[in-house]
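J.: Pasting the sequence and the predicted model now:
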Amino acid sequence: MGSFRGVEVDQRWFKVLPGALLCALLWGSAFPCLKTVYGIWEEQGFEPVLSDYWWFAGVRFTIAGVLLLLISRNPWRGIKNGPKLRLLTMSLTQTYGQYLMFYLAVAVASGSLTGLLASSGSFWWVLLAPMLSKAPNPSRGQWYALLVGGLGITLATAAPGTGAGRPLLGALLMIAGTGLGAVGIIEFGKIGGAIGARAATGFSLAAGGVLLLITGAGAISHMGELFRDPVVILITCWMSIVSAAAFALWNHLSTIYPVPLLAGYRFLIPLCGMSESLLFLKGESAGWGLIVGAVLVAGSLVMMQRAKARDLVGAGGKLRRGLLD
């Protein structure tokens, strides 16, 4: 057992893992889903431009946000009384900015590579949290973990395997997007109990989705071509549900468990994204760089969490057994 925000919480790994793994599986499914939609467009002879990608993203996240707001308890009161600037910042970063980059990254690179590069969000959190919140600076162990993770990302980008597309451009876009997503997570942590996790996440997704629709407004004239295939409509609905469920669950978990504890489980997200892409996308296979890079990235995330745990113990903090298990 351990306490978080004055409440006793069981922090053992087998209590935390199911929720974290479910989030990872849901988020991971987005990569093969997006590549499948892009493949359908290619088969139909439709050549999307930037506005098409952003409009498609906007539809997904607007629906997801509205779904969350509908099942939230008194969301409008929470939004009215909550910290509006932090909510707006969360929307601009976690949804709008992150997925402005994300959808382009998946378009130009493979689903397996971009899935693995989702791990860079954890690295960004370690680097940005000290600047944007009261988190301590990275320790020596965490710096070593960041170097190992950076090496893993470099190798994965250098030799990602077949169907890689333009891996360097995809990597740059994905890393930039996850950086913005990390800022959104940090801002959500500052909101506290002023607004419920579902309402805050719903507002972030809906507002960010509307901004994506505005940015991609050029696609309105040929919107019918984007959603001509029923499979595209079904995938859009699925990804909307995935967004609503995964973001709400992860943000809810962040109200139950310390963020450093949850950060130790983020290695599941890139592994699920990469694995699901390799499993469901026929045109992709893993190169040696992707395989070695995945091992290094996963190892670095575990190293980072262990280093954090050791630092807390060394500082005399009350670290529960569940954080180390």
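T.: Cool, got the structure. Numbering: from 1, shown residues only.

J.: can we go C-alpha only for contacts and neighbour counts from here?
T.: OK.

J.: Can you list the buried residues in stretch 174-194?
T.: For stretch 174-194, the neighbour count (16 or more other Cα atoms under 10 Å) marks 174-189, 191 as buried.

J.: And for stretch 16-26?
T.: For stretch 16-26, using 16+ other Cα under 10 Å, the buried residues are 16, 20-26.

J.: ditto for stretch 255-272
T.: 255-258, 260-272.

J.: Okay, helices next: where are they in the stretch 51-200 of the chain?
T.: 75-81, 84-90, 98-108, 111-117, 120-132, 140-158, 167-191, 197-215 (DSSP state H, counting those that start in this stretch).

J.: Just name the most buried of those helices.
T.: Of those, the one with the most neighbours on average (mean count of other Cα atoms under 10 Å) is helix 111-117, at a mean of 31.

J.: Quick one: residues contacting residue 142.
T.: Residue 142 sits next to 303-305, 307-308 when contact means Cα atoms under 8 Å, 6 or more residues apart in numbering.

J.: Who wins on neighbours among the residues you listed?
T.: Greatest neighbour count in the contacts of residue 142, by other Cα atoms under 10 Å, goes to residue 304: 29 neighbours.

J.: looking at it, that residue is touching residue 149, isn't it?
T.: No. Checked against Cα atoms under 8 Å, the pair residue 304 and residue 149 is beyond contact range at 9.6 Å.

J.: give me every residue that touches residue 233.
T.: residue 227.

J.: How much space separates the nearest residue in space to residue 153 that is not next to it in sequence from residue 151?
T.: Leaving aside its chain neighbours, residue 153 sits nearest to residue 293 (5.8 Å; criterion: Cα to Cα, 6 or more residues apart in numbering). Computed as Cα to Cα, to the nearest Å, the residue 293 to residue 151 distance reads 7 Å.

J.: got the end-to-end distance for stretch 92-101?
T.: By Cα to Cα, one end of stretch 92-101 lies 12 Å from the other end.

J.: what sits up against it?
T.: 54, 57, 61, 173-174, 176-185, 204-205, 208-209, 211-212.

J.: another structure for you, compare them:
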Amino acid sequence: MNAKAFFTHPLGLMISAAGAAFLWGSAFPFIKLSYEKLDIKPDEIGEQLLFAGYRFLLAGLLVYFIFRLLKKDMKLRRVHIVTLVKIGVVQTFFQYVFFYIGLSYSTGIQGSIIAGTTSLFQIIIAHFMYEDDRVNRMKSIGLLIGFSGVILVNLPKGDLQLSFGIGEILLLFAMVSGAYGNILARNGSQKMDVIYLTSYQMILGSLGLVVIGGVTSGFFPFTFDMQSFMILLYLAFLSAAGFILWNNVMKYNQVGKVSLYLFLIPVFGVILSAILLDETLHYIVFLGLALVVSGIIIVNRPAVKQQEKDS
């Protein structure tokens, strides 16, 4: 089975998209653990950006060297540089600069709920960019149900304050940047290999994070032990594996068909935080998970039926 057959097959699509969401969801507890081990405070944005830069730079280099060892052609081509820089700046640099600064001015629950809007922005952008990926009634219903699940998952964390300030605006910018970056990566993957694209966009995007974080807090403010280094290594791995899976999913499928899988990220984040950080897991989280899965099924069901007719 070739890559296209796997990533377009309903089971392959589900495994890949949900797998990427699971990996990204696991980042929440491991980032918390890394901040605890490295003594990074919530208001130390420079250190947070620098650590994110370390993470994505290491992720990009891991992909590069692993696939070089596997004899894959990873040589940077001049014709791709502008596209790769654009993807890296939007998908990695801007997204995480806006995210970390915005989160420092917002509450955790509002940040988690706003993080769920990536799917919405991705589908809206795709509506205007692709004639065969318009927003329809089923997508709207699926989005509404899925986003309701994201809100439910986060409600047990505390009271939802309906305030909207600079923090929330920056978080929205982060989600728009992430959504647009995913679209740019999808377009770029039509002209270059996904693994090659993923490696270089993370390397190029991370350099800005390292520079900004380094200038504001020093380039080597952390003291790593084996445990904190292994956490950083895992965060780099999940970034690399998550982007490779997701970029392949985006390459071979309609944006509107797969975007709702991103709603699983905060759900997995809450569940894994409860397991790894001994946080309370409320029953309402599973109701939220059920709503997210229902939204995914609603959006994907017509396409599955059509495939069955064609076969």
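T.: Received it, and whenever you're ready, just let me know what you need. Only a predicted model underlies this, so the values are computations on that prediction, with no experimental measurement involved.

J.: Structural similarity score between the chains, please.
T.: Superposed pair, TM-score by TM-score structural alignment, normalised by the length of the second structure: 0.78. Supporting alignment: 304 aligned residues with a Cα RMSD of 3.9 Å.

J.: longest helix in the second structure, by residue count?
T.: Assignment by DSSP state H gives helix 10-38 as the longest helix of the second structure.

J.: Does that helix pack against any helices or strands, and if so which?
T.: helix 3-8, helix 226-252, helix 264-276 (3 or more Cα pairs under 8 Å, 6 or more residues apart in numbering; DSSP states H and E).

J.: Tabulate those helices (TSV), appending distance to residue 155 of the second structure.
T.: Formatted as TSV, these follow (distance: least, Cα to Cα, whole Å):
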stretch	distance to residue 155 of the second structure
helix 3-8	34
helix 226-252	27
helix 264-276	11
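
J.: Relative to residue 30 of the second structure, which of these is closest?
T.: helix 226-252 (6.6 Å; Cα to Cα).

J.: compared with the first structure, how much does the closest one deviate?
T.: Aligned to the first structure and superposed, helix 226-252 of the second structure gives a mean residue distance of 2.0 Å (mean Cα distance after the TM-score superposition for the first structure).

J.: Past that helix, which element shows up next along the chain?
T.: Next helix or strand after helix 226-252 of the second structure toward the C-terminus (DSSP states H and E): helix 255-258.

J.: Can you name every helix or strand that that following helix contacts?
T.: Checking 3+ Cα pairs under 8 Å, 6+ apart, helix 255-258 of the second structure ends up next to helix 118-129, helix 284-310.

J.: In a markdown table, list these along with distance to residue 100 of the second structure.
T.: Shown next, in a markdown table, are those (distance: least, Cα to Cα, whole Å):
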| stretch | distance to residue 100 of the second structure |
| --- | --- |
| helix 118-129 | 16 |
| helix 284-310 | 25 |
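
J.: between those helices, which one is nearest to residue 164 of the second structure?
T.: Among these, helix 118-129 sits nearest to residue 164 of the second structure (Cα to Cα), with 17.6 Å.

J.: nearest spatial neighbour of the aligned partner of residue 45 of the second structure in the first structure, skipping sequence neighbours?
T.: Correspondence of residue 45 of the second structure to the first structure, assessed by TM-score structural alignment: residue 50. Nearest residue to residue 50 of the first structure, sequence neighbours excluded (Cα to Cα, 6+ apart): residue 216, at 7.3 Å.

J.: Could you tell me how far the residue mapped onto residue 63 of the second structure from the first structure is located from residue 184 of the first structure?
T.: Counting by TM-score structural alignment, residue 63 of the second structure corresponds to residue 68 in the first structure. Distance from residue 68 of the first structure to residue 184 of the first structure, counting by Cα to Cα: 17 Å.

J.: before we move on, what about residue 94 of the first structure?
T.: 4 Å.

J.: and if you look at residue 110 of the first structure?
T.: According to Cα to Cα, residue 110 of the first structure stands 25 Å off from residue 184 of the first structure.

J.: now the second structure: which of the contacts of residue 142 of the first structure match?
T.: Contacts conserved in the second structure for these, counting by both residues aligned by TM-score structural alignment, their matches' Cα atoms under 8 Å: 303-304.

J.: With respect to residue 200 of the first structure, which of the contacts of residue 142 of the first structure is nearest?
T.: Distances from residue 200 of the first structure to the contacts of residue 142 of the first structure, taken by Cα to Cα, are shortest for residue 305, at 26.9 Å.

J.: counterpart of that closest one in the second structure?
T.: By TM-score structural alignment, residue 305 of the first structure lines up with residue 300.

J.: dump the residue contacts of its match.
T.: 257-258.

J.: Kindly report the same for residue 110 of the first structure.
T.: Residue 110 of the first structure neighbours (Cα under 8 Å, 6+ apart): 35, 163-165, 167, 284.

J.: Skipping adjacent residues, who's closest to the aligned partner of residue 207 of the first structure in the second structure in space?
T.: Aligned by TM-score structural alignment, residue 207 of the first structure pairs with residue 204 of the second structure. Distances taken as Cα to Cα, 6+ apart place residue 88 nearest to residue 204 of the second structure, at 5.6 Å, with adjacent residues excluded.

J.: swap in residue 25 of the first structure?
T.: residue 272 (5.7 Å).

J.: Now do the same for the one you found: its match in the second structure.
T.: So, by TM-score structural alignment, residue 272 of the first structure is matched to residue 268.

J.: Who are the contact partners of its match?
T.: Residue 268 of the second structure makes contact with 21-22, 25-26, according to Cα under 8 Å, 6+ apart.

J.: mind checking how far it is from residue 26 of the second structure?
T.: For residue 268 of the second structure, the distance to residue 26 of the second structure equals 7 Å [Cα to Cα].

J.: got it, and residue 256 of the second structure?
T.: 24 Å.

J.: ditto for residue 125 of the second structure
T.: In terms of Cα to Cα, residue 125 of the second structure sits 27 Å off from residue 26 of the second structure.

J.: Residue in the second structure paired with residue 216 of the first structure?
T.: Aligned partner of residue 216 of the first structure by TM-score structural alignment: residue 213.

J.: cool, and residue 246 of the first structure?
T.: In the second structure, residue 246 of the first structure lands on residue 242 (TM-score structural alignment).

J.: Tell me, how many residues neighbour that match?
T.: Neighbour tally, residue 242 of the second structure, other Cα under 10 Å: 22.

J.: Residue 3 of the first structure too?
T.: That count, for residue 3 of the first structure with other Cα under 10 Å as the rule, works out to 16.

J.: which ones are touching it?
T.: Contacts of residue 3 of the first structure (Cα under 8 Å, 6+ apart): residue 9.

J.: coming back round to it: hmm, residue 200 and the match of residue 63 of the second structure touching each other?
T.: No. At 9.1 Å, residue 68 of the first structure does not count as touching residue 200 under the criterion of Cα under 8 Å.
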